[in-house]
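Undergrad: Fold the following and give me the result.
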Amino acid sequence: MADIVDIAVSAGSFQTLVVAVQTAGLVDALKSPGPFTVFAPNDEAFAKLPDGTVASLVKSLPQLGRILKYHVVAGKLMKADLAKLGSVTSLEGSPIPLHFSDDTFEVKNSTVIAADIEADNGVIHVIDRVILMG
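TA: All right, here's what the predicted structure looks like:
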């Protein structure tokens, strides 16, 4: 198996996220033993942001780091674990609301489109929108 970063790189659908993680200097943290639960927006999720948003975040590393850390939770939480919780606390420190109904698994304002992708140091849940704090 591979770690969270290696899986994101090899998938090919997380190029924007990988560049953001590299720019924010979080690669080593996400390659550490963890474990972590990552709500990973794919490239299509980043494309839904208003024009210029990604470029402005890259220019503001503290804000970029906060947003990226908002997508990460300490511990390896599979979908079944998350279903028992109403929210989780991000590494950024803010709560992330979770919602389950029928076949839908939502993380704040996004829908999980692929759950339980296991990595050596945690688990990835692919989401269809970048989740913003606040």
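Undergrad: When you work out contacts or count neighbours from here on, use the C-alpha atoms and nothing else.
TA: Noted.
Undergrad: how close does Glu118 sit to Lys79?
TA: According to Cα to Cα, to the nearest Å, Glu118 stands 11 Å off from Lys79.
Undergrad: what does Gly122 give?
TA: The separation that Gly122 has from Lys79, given Cα to Cα, amounts to 12 Å.
Undergrad: Of the two, which one has the most company?
TA: Gly122 (25 against 18; other Cα atoms under 10 Å).
Undergrad: thinking that one is in contact with Ile4, fair?
TA: Yes: Gly122 sits in contact with Ile4 when judged by Cα atoms under 8 Å, with a separation of 7.0 Å.
Undergrad: Second chain to compare with the first, below:
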Amino acid sequence: MEQRRWDDDERFTGVGDGSAMLPAVHDLAAVMARDGWVTEDPDAHLLPHLRAVPGWRVVGERLGGDGVYEVTARPDEPLEGIDVHRAAIRLLSAIAEPSFFVRQLGPGVFECVTGVMPGDPPGYATHGHLVRLFVT
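TA: Sure, this is the predicted structure:
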């Protein structure tokens, strides 16, 4: 199994663990598990913002029964490698709320959780969105 964390990594280990931010991650996971946390009508709440991002064209969208809003988008310019990842995050940032998590699942597939935690400004009730982005 490869130990390198990137192409010229010679250390093979980092400077610490990620526990400093675990409380926020656990808090997000806890509110995500609340019944009714995923907000209704992503076509109204999310789609206009995604369509307004320069350099992207939304070519499909649908809300799954599990509350995941699946969006298929195509960049106007060809992208490869890390550029796809960074461009996808820029697109998803158009719908970012105070809590924002993105994970790449595979080539051109990204999952995003974005939402409002209790006490976040501007004081709305906790709610959020689940998005699975397919980049074509």
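Undergrad: Can you pull the TM-score for these?
TA: Overall, the chain-to-chain superposition scores 0.25 on the TM-score scale (TM-score structural alignment, normalised by the length of structure 1); 62 aligned residues with a Cα RMSD of 4.7 Å.
Undergrad: So for Gly122 and Lys79 of structure 1, which residues contact both of them?
TA: Residues touching both Gly122 of structure 1 and Lys79 by Cα atoms under 8 Å, 6 or more residues apart in numbering: none at all.
Undergrad: all strands of structure 2, in order?
TA: Taking DSSP state E, the strands of structure 2 run over residues 56-63, 68-75, 99-106, 109-116, 127-135.
Undergrad: what's the answer for structure 1, then?
TA: Shown for structure 1, the strands assigned by DSSP E span residues 36-41, 72-74, 87-89, 95-101, 104-107, 110-119, 122-127.
Undergrad: for the ones you listed, which one ends up most surrounded?
TA: Among the strands of structure 1, judged by mean count of other Cα atoms under 10 Å, the one packed with the most neighbours on average is strand 36-41 (a mean of 26).
Undergrad: I'd like to know which elements that strand is packed against.
TA: Using 3 or more Cα pairs under 8 Å, 6 or more residues apart in numbering; DSSP states H and E as the contact criterion, the elements in contact with strand 36-41 of structure 1 are strand 72-74, strand 122-127.
Undergrad: thinking again about what came up before, out of the strands of structure 2, which is closest to His45 of structure 2?
TA: Closest to His45 of structure 2 of the strands of structure 2, according to Cα to Cα: strand 127-135, at 9.4 Å.
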